[in-house]
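Colleague: here's my sequence, what's the structure:
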Amino acid sequence: MVRDTRFLSLSFGSAFSLLVLASASLGLGTLPARAESAFDAIGTQVNKVFENGKASVVRVHAAQAPLPGTTDSFETIGSGFFIDNKGTLVTAASIIGFSPAVSVEVGGLRLPAKILGLDPRSGVAVLQVFDGITPFLTFGKEEDVHTATPIVAIGFPLNLPSAPSFGMVTGFDTQYLGRFFSCTHLRTSLPISPGQIGGPVLDGRGGVVGMLIMAADERKFAYALPASAIQKIVTDIAVHGRVEYGWIGVGVDPRSDSNDVKITQLFESTPASTSGLQPGDTVVRIGPREIAKASDVIDASFYSEVGDDLAVVVNRKGKLLTYKFTVGERPSRLPVPIPAIVPTSPADVPQQAIPVRADLPR
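Modeller: Below is the predicted model:
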């Protein structure tokens, strides 16, 4: 096996610090005195998470029609995992594609799977296997996931048996190389192989905190869709038969940061277009979510529920105003923005605006 020496420059002191961090986060208690014991302790815990979870992780096969200009059909293969004991599992939508026939390997058997729903925007596909009671993984506490949180991924690399990968969360991103995600994703240090996409990302207790959704930088690291997003997709498909995305109709500068997220545009025929919000307003809160950066607006829109009443708090020239409206459904094509209209007198301010206390927490 050829090793890339670029990954071998970590000093022993840095490696030891990483082991201390991982040991504490994985619940290993006090780090043993000898470095060899530290490696063994972490390996033991990673193996425990893997052994407890591997039965719930499956290999997914999707038959694909021949590509244009070819005559040979082919198969895409990835990983997936059960989320209940009734055979419901999730995987990456990119594995399924336009496949007319999907199957999964469960306990040495290859079983047909029904596609309950597929959402290209989030990258999630929900499948069903009808084969009695199935082992399954439970979702972890997403609020406990921070930068440098140790994680374990389980998947099927290439044509090999399932295997664990150990790494950590290295950041939280809403875009990669100019491509915006549907919501904030976990950036991980997990180098992954073909076949592992769609597998679960687990915390030290074995709870699902994400799903591997995309490899980056020649597979040197990977992005994972967070558990809360997976749960939203699964719930929407179960309730509505499809994913319903909330739509507010507010555009903000994606580079906004440092508690200065300004509205840049409003879209026609959307809840926001007649609410009284204006370009130039600084967004303070959307529903229960505090807005400190542009990604907070992206997440607020992603997790909003169609039909819910929503309050948006903005700062306009030092005055906090609240606007309330009902969340609409995101259109397949975005409408055009409406021209900016800046009121010239108090009479021009819509009556939906409700002043709130200036000392409102931000």
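
Colleague: drop to CA atoms for contacts and neighbour counts, all remaining ones
Modeller: Will do.

Colleague: contacting residues around stretch 239-246?
Modeller: 116-119, 233, 236-237, 301-306, 327-330 (C-alpha atoms under 8 Å, 6 or more residues apart in numbering).

Colleague: that should have said stretch 160-168, apologies.
Modeller: Contact partners of stretch 160-168, identified using C-alpha under 8 Å, 6+ apart, comprise 46-47, 50, 54, 57, 147-157, 188-192.

Colleague: of the residues you listed, which belong to strands?
Modeller: Val57, Pro150, Ile151, Val152, Ala153, Ile154, Gly155, Thr188 (DSSP state E).

Colleague: now, among those residues, which is nearest to Asp72?
Modeller: Minimum distance to Asp72 across these is 27.3 Å, recorded for Gly155 (C-alpha to C-alpha).

Colleague: so who does the closest one touch?
Modeller: By C-alpha under 8 Å, 6+ apart, the contact list for Gly155 reads 57-59, 78-80, 162-164, 195-200.

Colleague: do Gly107 as well
Modeller: Applying C-alpha under 8 Å, 6+ apart, we find Gly107 in contact with Ala55.

Colleague: and the one 3 residues further on, by the same measure?
Modeller: Counting by C-alpha under 8 Å, 6+ apart, Arg110 makes contact with Ser103, Val104.

Colleague: does it sit in a helix, a strand or a coil?
Modeller: strand (DSSP: H, G, I helix; E, B strand; the rest coil).

Colleague: ok, it to Ala153 distance?
Modeller: Arg110 sits 23 Å away from Ala153, going by C-alpha to C-alpha, to the nearest Å.

Colleague: got it, and Gly123?
Modeller: With the distance defined as C-alpha to C-alpha, Gly123 ends up 18 Å from Ala153.

Colleague: of the two, who's got more company?
Modeller: Using other C-alpha atoms under 10 Å, the more surrounded residue of Gly123 and Ala153 is Ala153, with 27 against 22.

Colleague: distance-wise, check that one relative to Glu218.
Modeller: 18 Å.

Colleague: and if you look at Phe82?
Modeller: Relative to Glu218, and taking C-alpha to C-alpha, Phe82 is found at 28 Å.

Colleague: so which of these two has more stuff around it?
Modeller: Neighbours per residue, other C-alpha under 10 Å: of Phe82 and Glu218, the larger number sits with Phe82, 25 against 10.

Colleague: one more, please, to line up against the first structure:
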Amino acid sequence: MSDDSTVPREPVPAVVPPPAWVPPAPSAPEPPRSQGGGRAFLFGLAGVLVGAALAVAVMLALVVPGERTESPSSSLQQTATQTAPASIEVTGDVTFAEAVAAKATPSVVFVQIEQLRFDPFTGRTVARAVGNGSGVIIRPDGYILTNNHVVAGADRLVVSIGAEDVTATVVGTDPSTDLAVVKVDRTGLPAAEIGSSAELRVGQPVVAIGAPWGLEKTVTAGIISALGRSSVAESASGLTAYTSLIQTDAAINPGNSGGALCDAKGRVIGINTLIQSTSGAFAGIGFAIPIDFAMGVADEIIATGRATHPFMGVATATIDESTAQRFELPVTAGAYVQSVVSGSPAATAGIQPGDIIVRIGNAKIESVEDVFAAVRSHKVGEQVEVEVVRGRKRLTLKATLAADTGRR
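Modeller: Down below sits the predicted model:
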């Protein structure tokens, strides 16, 4: 396997899927697989945090099976056709959350996922709502940023903008980062003000906006609980790297996926994506993809239809303590290099089959997932140090990462 793929794994106990808001209930997931040692408990496109000192729980992708929950029309829905976000002003008894909601809510849309089914009674193909998520309008000419797991498997997407339901088309998806861009044929939309995730602080107030359980334009408030969380998850399309996630205690639930995490000035600083929970419902720990990274992926998708990522060119397998003892390896944790892609950055750096990777950059390597996450935390063209164990020697090699174009 290459550094953007996975290897066979031993089964771990099955996890609980997020509960459905309305029927039909989702089919039971197959038991997830782990790299050994109980490192990862997965559901859908979500995984337990890598390298974070957290209690074992389940990381869940936030998509609600079923149809939307109808909510009464509101002034926020009525203003969703404005062409620019409102200015934010906290005065008198107006809280920051009220001001943020007034400014940012019109830019967050409800995304309904539909699949086409043949109806034997009518002899026609009909569309059936099978789930919902959220999205953020990033350009007034109809471009909307959301999660890949929101749009994956959809035959048709319907986006609610104000009181209008509009069919959306997928511009491009990037399963390896769980991001996607869709577009509606509309202009003059209320594009969100995009902030920056570069100078966020733990403890600063935030607001999450989305459609949990199908409840459109739901606003919750909290703080940034932590920064720099990382996670790797496995799906049918390969591995997904969640790097430098924003952790928040603002309540987010299934249906919030693709929605906005905003700062106190109403600027979008993250795309709500995952929760950590043993029940499938919010338990005080949610995660958002930083907006600086998300917009970089979105801009590339809009320009080219896809996103590129750093590539090193190694096929690895996880080494744990039992494997190390069985094969008398010199270390008890790392990523064993099974093969090296000819002409790849790894080959140029001198990495060889049989090497054990124990560090990439500043990241300690203990598994295949760690290799994937570490490579993805860098940029194309960046030179990184790769520490390997070869026999009884430790070597520090330097690899200049290339683009993964055509390697998916």
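
Colleague: just the TM-score for the two chains, thanks.
Modeller: The TM-score (TM-score structural alignment, normalised by the length of structure 1) is 0.64; 283 aligned residues with a C-alpha RMSD of 3.9 Å.

Colleague: related to what we said a few turns ago, and the buried ones among the contacts of Gly155 of structure 1, selectable in PyMOL?
Modeller: In PyMOL, selecting the buried portion of these, with burial taken from 16 or more other C-alpha atoms under 10 Å, looks like this:
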select buried, resi 57+58+59+78+79+80+162+164+195+196+197+198+199+200
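
Colleague: helices - which of the contacts of Gly155 of structure 1 land there?
Modeller: Among these, no member is found in helices (DSSP state H).

Colleague: the stretch 51-200 of structure 1: strands as residue ranges?
Modeller: Applying DSSP state E, counting those that start in this stretch to the stretch 51-200 of structure 1 gives strands spanning 57-64, 74-82, 88-92, 101-106, 109-119, 124-128, 150-155, 163-176, 179-188, 200-202.

Colleague: alignment lookup: Thr88 of structure 1 to structure 2.
Modeller: Matched to structure 2 by TM-score structural alignment, Thr88 of structure 1 sits across from Tyr143.

Colleague: from Glu234 of structure 2, how far out is the residue lying closest to Lys364 of structure 2 once chain neighbours are set aside?
Modeller: The shortest distance from Lys364 of structure 2 to any non-neighbouring residue, by C-alpha to C-alpha, 6 or more residues apart in numbering, is to Val358 (6.0 Å). Relative to Glu234 of structure 2, Val358 of structure 2 is positioned 22 Å away (C-alpha to C-alpha).

Colleague: geometric centre of structure 2: which residue is closest?
Modeller: In structure 2, the residue lying closest to the centroid (C-alpha atoms, centre = their mean) is Asp178, at 4.0 Å.

Colleague: which position in structure 1 aligns with that residue?
Modeller: With TM-score structural alignment defining the correspondence, Asp178 of structure 2 maps onto Gly123 in structure 1.

Colleague: who touches that match in this structure?
Modeller: Ala92, Ala93, Ser94, Ile213.

Colleague: keep only the residues you listed that stay in contact in structure 2.
Modeller: Of the contacts of Gly123 of structure 1, the ones still in contact in structure 2 (both residues aligned by TM-score structural alignment, their matches' C-alpha atoms under 8 Å) are Ala92, Ala93, Ser94.

Colleague: quick one: those residues as TSV, columns for neighbour count and distance to Thr170 of structure 1 too.
Modeller: TSV is the format used below for those (neighbours: other C-alpha atoms under 10 Å; distance: C-alpha to C-alpha, whole Å):
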residue	neighbour count	distance to Thr170 of structure 1
Ala92	28	21
Ala93	21	24
Ser94	20	24
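
Colleague: let me know the closest of the residues you listed to Leu225 of structure 1.
Modeller: Ala92 (9.8 Å).

Colleague: wait, isn't the closest one in contact with Gly198?
Modeller: Yes: the pair Ala92 of structure 1 / Gly198 is scored as a contact, 4.5 Å apart, by C-alpha atoms under 8 Å.

Colleague: residues shared between the contacts of those two?
Modeller: With C-alpha under 8 Å, 6+ apart, Ala92 of structure 1 and Gly198 have common neighbours Gly78, Ser79, Gly80, Leu212, Ile213.

Colleague: mind listing what whichever residue in structure 2 pairs up with the first one touches?
Modeller: Taking TM-score structural alignment as the alignment basis, one finds that Gly78 of structure 1 is matched in structure 2 by Gly133. Residues counted as contacts of Gly133 of structure 2 (C-alpha under 8 Å, 6+ apart) are 62-64, 110-113, 150, 210-212, 214, 254-259.

Colleague: what's the burial count for Thr235 of structure 1?
Modeller: The burial count for Thr235 of structure 1: 14, using other C-alpha under 10 Å.

Colleague: what helix or strand does the corresponding residue of structure 2 for it sit in?
Modeller: Counting by TM-score structural alignment, Thr235 of structure 1 corresponds to Asp299 in structure 2. Taking DSSP states H and E as the definition, Asp299 of structure 2 sits inside helix 291-304.

Colleague: find the nearest non-adjacent residue to Met168 of structure 1, please.
Modeller: Pro150 is the one closest to Met168 of structure 1 (C-alpha to C-alpha, 6+ apart), at 4.2 Å.

Colleague: sorry, slip of the keys, the one I care about is Lys183 of structure 2.
Modeller: Tyr143 (4.6 Å).

Colleague: can you check Val108 of structure 2 too?
Modeller: Nearest non-adjacent residue to Val108 of structure 2, counting by C-alpha to C-alpha, 6+ apart: Val136, 4.6 Å away.

Colleague: residues in contact with that neighbour?
Modeller: Contacts of Val136 of structure 2 (C-alpha under 8 Å, 6+ apart): Ser107, Val108, Val109, Ile144, Leu145, Thr146, Ala191, Ala192, Gly258, Gly259, Ala260.
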